[in-house]
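Undergrad: have a look at this prediction, sequence included:
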Amino acid sequence: MQTEKVAKHIINWLKDYAVNAKVNGFVVGISGGIDSAVTSTLCAETGLDVLCIEMPIHQAASHVSRAQEHIKQLKERYPNVKDTRTDLTPVFEEFKTEVSLDGEQATVDMALANTRARLRMTTLYYHAGLLGLLVAGTGNKVEDFGVGFYTKYGDGGVDLSPIADLLKSEVYKIGEYLKVPASIMAAAPSDGLFGDSRSDEDQIGASYPELEWAMEKSENGMTEKDFSGREKEVFKIYKRFNNSNKHKMVAIPICEIPNNLK
C-alpha cells in the first residue's frame, strides 16, 4: 500500500465531502483504539472543525488513559481540534432501571453492550446537530464487511466511513504514518463495550491478521474443506460471524407492493 498517498486521498475525500455537504467538519467518538485515533487524525488533517468526544460508560482505565493521551496530542498538533467529555454512565445505569434484565446472562450482557454503543451514537449526533458536523465512522473493512463486528445503529450509525476500505493492518500503517501515540499502536484492539479490557480477539476467537487471511480466502471462493488445523478453525470462525451478521452489511429489507395492489 502507498501509505502516504492513501492517507492524502482519504483526507481530500473527507474535505471534499464536507465542503459539498456544506457542513463545518466532523465529530468523532474517541475510544483509545487505533481506528478512532486514525479516523480523528485524518479528519484533523482536513483543516476543518473536528470535535473529539469521550463517552465513557464504566470504561476500563487503560482505554480512558489512551483516549485522553490521543486527544491531548491531537489538540497540540491541530488548532482545529476541540474536545468534550460526556459521561454516559449515569444514563446507562438509569436505562437499566427502566428495562427488564430477565433472561440468560450472556444475552442480557450483549443487549446492554449494544445499548452502550447506541447511547454513544445518540450523543455524537446530538453534538453534530448543534455544530453542523458530520459523524465520522471508525469501522475498518474487516469489521464492517468481513465479520460485522459492530453495533447496528450504534457505532454503525454514521454519516461517512473514511477507513472502511482499509484492512486492520492497513489502518495500522496509516496510524504509523500519522504518528498516532505508541500506546495506541501497541494496544490490543477492543470494542470497550463490556466495561473491562477484553480484546476483540477474546470475543471473536481469532486475531485480525487471521481474519484478514480468512476474508481473502472467502472472497476467492474457498471453503473450509480447503483447510485443516488452525486455518480451518479460523475460516469457520470468519464464516460464522460473516453469516450471522449479514443483516448489518446489506440494505434494510423492503416489502415492495406490487403495482396491481396499489
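TA: Here it is on my side, so go on. Numbering: from 1, shown residues only.
Undergrad: please make it C-alpha for all contacts and neighbour counts, starting now.
TA: Noted.
Undergrad: helices of this protein, start to end?
TA: Using DSSP state H, the helices found in the chain span residues 3-21, 34-45, 61-77, 89-98, 105-131, 141, 168-177, 182-186, 200-204, 208-219, 229-244, 246-249.
Undergrad: so can I have JSON lines of these showing distance to residue 158 and mean neighbour count?
TA: JSON lines is the format used below for the helices of the chain (distance: least, C-alpha to C-alpha, whole Å; neighbours: other C-alpha atoms under 10 Å):
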{"stretch": "helix 3-21", "distance to residue 158": "14", "mean neighbour count": "15"}
{"stretch": "helix 34-45", "distance to residue 158": "13", "mean neighbour count": "26"}
{"stretch": "helix 61-77", "distance to residue 158": "20", "mean neighbour count": "18"}
{"stretch": "helix 89-98", "distance to residue 158": "21", "mean neighbour count": "12"}
{"stretch": "helix 105-131", "distance to residue 158": "8", "mean neighbour count": "17"}
{"stretch": "helix 141", "distance to residue 158": "15", "mean neighbour count": "20"}
{"stretch": "helix 168-177", "distance to residue 158": "19", "mean neighbour count": "19"}
{"stretch": "helix 182-186", "distance to residue 158": "23", "mean neighbour count": "16"}
{"stretch": "helix 200-204", "distance to residue 158": "21", "mean neighbour count": "14"}
{"stretch": "helix 208-219", "distance to residue 158": "23", "mean neighbour count": "17"}
{"stretch": "helix 229-244", "distance to residue 158": "21", "mean neighbour count": "16"}
{"stretch": "helix 246-249", "distance to residue 158": "13", "mean neighbour count": "16"}
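Undergrad: just put these in TSV and tack on distance to residue 153.
TA: What follows is the helices of the chain, written out as TSV (distance: least, C-alpha to C-alpha, whole Å):
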stretch	distance to residue 153
helix 3-21	22
helix 34-45	17
helix 61-77	22
helix 89-98	16
helix 105-131	6
helix 141	17
helix 168-177	22
helix 182-186	26
helix 200-204	19
helix 208-219	23
helix 229-244	17
helix 246-249	9
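Undergrad: residues in contact with the closest residue in space to residue 88 that isn't next to it in sequence?
TA: Closest residue to residue 88 apart from its sequence neighbours, by C-alpha to C-alpha, 6 or more residues apart in numbering: residue 57 at 5.4 Å. By C-alpha atoms under 8 Å, 6 or more residues apart in numbering, the contact list for residue 57 reads 87-89, 92, 116, 195.
Undergrad: could those residues be laid out in a markdown table, adding distance to residue 43?
TA: Shown next, in a markdown table, are these (distance: C-alpha to C-alpha, whole Å):
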| residue | distance to residue 43 |
| --- | --- |
| 87 | 23 |
| 88 | 24 |
| 89 | 27 |
| 92 | 29 |
| 116 | 24 |
| 195 | 28 |
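Undergrad: ok, structure two:
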Amino acid sequence: MKTEAVIDHITGWLEEYCARAGTKGFVVGVSGGIDSAVSSALAARTGLPTLVVEMPIHQGRDQVSRARDHIAMLKARHAAVDGVEVELTDVFDSLVTALPGEPQGAAREMALVNTRARLRMTTLYYLAGQHGRLVVGTGNKVEDFGVGFFTKYGDGGVDLSPIADLMKSEVYEIGRALGVNDAILGAPPTDGLWGDSRTDEDQIGASYPELEWAMTYDGDDAALTGRQAEVMAIYRRLNRANQHKMVPIPVCEIPDSLR
C-alpha cells in the first residue's frame, strides 16, 4: 500500500465531501482504539474544525486514558481540533433502570451492549447538529463488510466512512504513519462495550489477521488446515448472519397495479 498517498487521498476525500455537503467540519467519537484514532487523525488533518469526543460508559481506565492522550495529541498538532468528554455512565444506568425486561440474561446483556453504542451515536449527532458538522465513522473493512462487527444505528450510524475500505492491518499502517500513540497501536482491539477486558478476538473467535485471510481467500476449501477451516467457518457464519447490517434497508415496493 502507498501509505502516504492513501493518507492524502482520504484527507482530500473528507475535505471534498464536507464542502459538497455544505457543512462546517467533523465530529468523531474516540475510544482509545486504533480505528477511531486513525479516523479522527485523518479528519484533523483536513484542517477543518474537528470535535473529538470521548464518551465513557463504565469504561476501563486504560481505554479512557488512551482516548484522552490521543485527544491531547491531536489538539497539540492541529489548531482546528477541539476535544470534549461526555460522561454517559449515569445516563446509561438510568436508561437500564427504565427499560423493561428481566434484570439478567444473555439476550438482555447483548441488547444493553448495543444500547451503549446507540447512546454514543445519539450524543455524536447531538454535537454534530449543534455545530453543523458531519459524524465520521470509524469502522474498517473487516468489521463493516466482512463479519459485520458493529452495532446497527450505533457505531454504524454515521455520515461518512473514511477507513471502511481499509483492512485492519492497513489501518495500523496508516496509524503508524500518522504518529498514533504507541499505547493505542499496541492495545488489543476491543469494542469497549462490555465494561470488562474482553477483546474483539475473544468475542469473534478469530484474530483480525485470520479474518483478513478468510475475507480474501478464494482457494479450495479441501486444502484448508484445521485452524483455517475453523476460521473460515467463523467468518462465513458471521458474514451470513450480519448481512442485514451490510445491505441497504429493505423497502417494500408497491406494484403499480395496487396504486
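TA: Structure received. If you're wondering where the values come from, they're calculated on a predicted model, not measured in any experiment.
Undergrad: ok so, going back, tell me which of the contacts of residue 57 of structure 1 persist in structure 2.
TA: Retained contacts for these in structure 2, judged by both residues aligned by TM-score structural alignment, their matches' C-alpha atoms under 8 Å, are 87-89, 92, 116, 195.
Undergrad: just these now: which is nearest residue 10 of structure 1?
TA: residue 116 (28.7 Å; C-alpha to C-alpha).
Undergrad: now that closest one: how far from residue 258 of structure 1?
TA: Computed as C-alpha to C-alpha, to the nearest Å, the residue 116 of structure 1 to residue 258 of structure 1 distance reads 40 Å.
Undergrad: what of residue 98 of structure 1?
TA: Distance, residue 98 of structure 1 to residue 258 of structure 1, by C-alpha to C-alpha: 42 Å.
Undergrad: isn't residue 156 of structure 1 up against residue 148?
TA: No: at 9.5 Å, residue 156 of structure 1 and residue 148 do not qualify as touching, with contact defined as C-alpha atoms under 8 Å.
Undergrad: so what's the spatially closest residue to residue 33 of structure 2 that is not a sequence neighbour up against?
TA: Leaving aside its sequence neighbours, residue 33 of structure 2 sits nearest to residue 184 (C-alpha to C-alpha, 6+ apart; 5.7 Å). Counting by C-alpha under 8 Å, 6+ apart, residue 184 of structure 2 makes contact with 32-34, 37, 66.
Undergrad: likewise residue 166 of structure 2?
TA: Going by C-alpha under 8 Å, 6+ apart, residue 166 of structure 2 touches 140-141.
Undergrad: what of residue 212 of structure 1?
TA: With C-alpha under 8 Å, 6+ apart, residue 212 of structure 1 has these contacts: 142, 167-168.
Undergrad: how far away is it from residue 116 of structure 1?
TA: With C-alpha to C-alpha as the criterion, residue 212 of structure 1 and residue 116 of structure 1 are 27 Å apart.
Undergrad: same thing with residue 23 of structure 1?
TA: Taking C-alpha to C-alpha, one finds residue 23 of structure 1 at 27 Å from residue 116 of structure 1.
Undergrad: likewise for residue 4 of structure 1?
TA: 35 Å.
Undergrad: same question, residue 173 of structure 1
TA: Residue 173 of structure 1 is 29 Å from residue 116 of structure 1, where distance means C-alpha to C-alpha.
Undergrad: ditto for residue 168 of structure 1
TA: Going from residue 168 of structure 1 to residue 116 of structure 1 by C-alpha to C-alpha gives 23 Å.
Undergrad: equivalent analysis for residue 202 of structure 1, please.
TA: As judged by C-alpha to C-alpha, residue 202 of structure 1 and residue 116 of structure 1 stand 19 Å apart.
Undergrad: what does residue 217 of structure 1 give?
TA: 33 Å.
Undergrad: again with residue 194 of structure 1
TA: 9 Å.
Undergrad: next: residue 22 of structure 1.
TA: Residue 22 of structure 1 is 30 Å from residue 116 of structure 1, by C-alpha to C-alpha.
Undergrad: same question, residue 94 of structure 1
TA: Distance check for residue 94 of structure 1 against residue 116 of structure 1: by C-alpha to C-alpha, it reads 12 Å.
Undergrad: got it, and residue 207 of structure 1?
TA: 24 Å.
Undergrad: now residue 198 of structure 1
TA: 16 Å.
Undergrad: can you check residue 255 of structure 1 too?
TA: 30 Å.
Undergrad: what does residue 89 of structure 1 give?
TA: Look at residue 89 of structure 1 and residue 116 of structure 1: by C-alpha to C-alpha, they are 9 Å apart.
Undergrad: for residue 6 of structure 1, same thing?
TA: 32 Å.
Undergrad: follow-up on the earlier one: how about the kept ones among the contacts of residue 57 of structure 1, which pair is most distant?
TA: Taking C-alpha to C-alpha as the measure, those span a maximum distance of 13.3 Å, between 87 and 195.
Undergrad: measure stretch 80-90 of structure 1 end to end?
TA: So stretch 80-90 of structure 1: terminal residues 30 Å apart, C-alpha to C-alpha.
Undergrad: with stretch 165-183 of structure 1 instead?
TA: This stretch, stretch 165-183 of structure 1, spans 24 Å end to end (C-alpha to C-alpha).
Undergrad: now which residue in structure 2 aligns to residue 256 of structure 1?
TA: Aligned by TM-score structural alignment, residue 256 of structure 1 pairs with residue 253 of structure 2.
Undergrad: what of residue 238 of structure 1?
TA: Match for residue 238 of structure 1 (TM-score structural alignment): residue 235.
Undergrad: is it true that its match touches residue 217?
TA: No: contact criterion C-alpha under 8 Å: residue 235 of structure 2 and residue 217 do not qualify, at 11.0 Å.
Undergrad: what residues are up against residue 56 of structure 1?
TA: Applying C-alpha under 8 Å, 6+ apart, the residues near residue 56 of structure 1 are 64, 86-89.
Undergrad: need those in a markdown table (columns: distance to residue 188 of structure 1).
TA: Converted to a markdown table, the contacts of residue 56 of structure 1 look like this (distance: C-alpha to C-alpha, whole Å):
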| residue | distance to residue 188 of structure 1 |
| --- | --- |
| 64 | 14 |
| 86 | 24 |
| 87 | 24 |
| 88 | 24 |
| 89 | 24 |
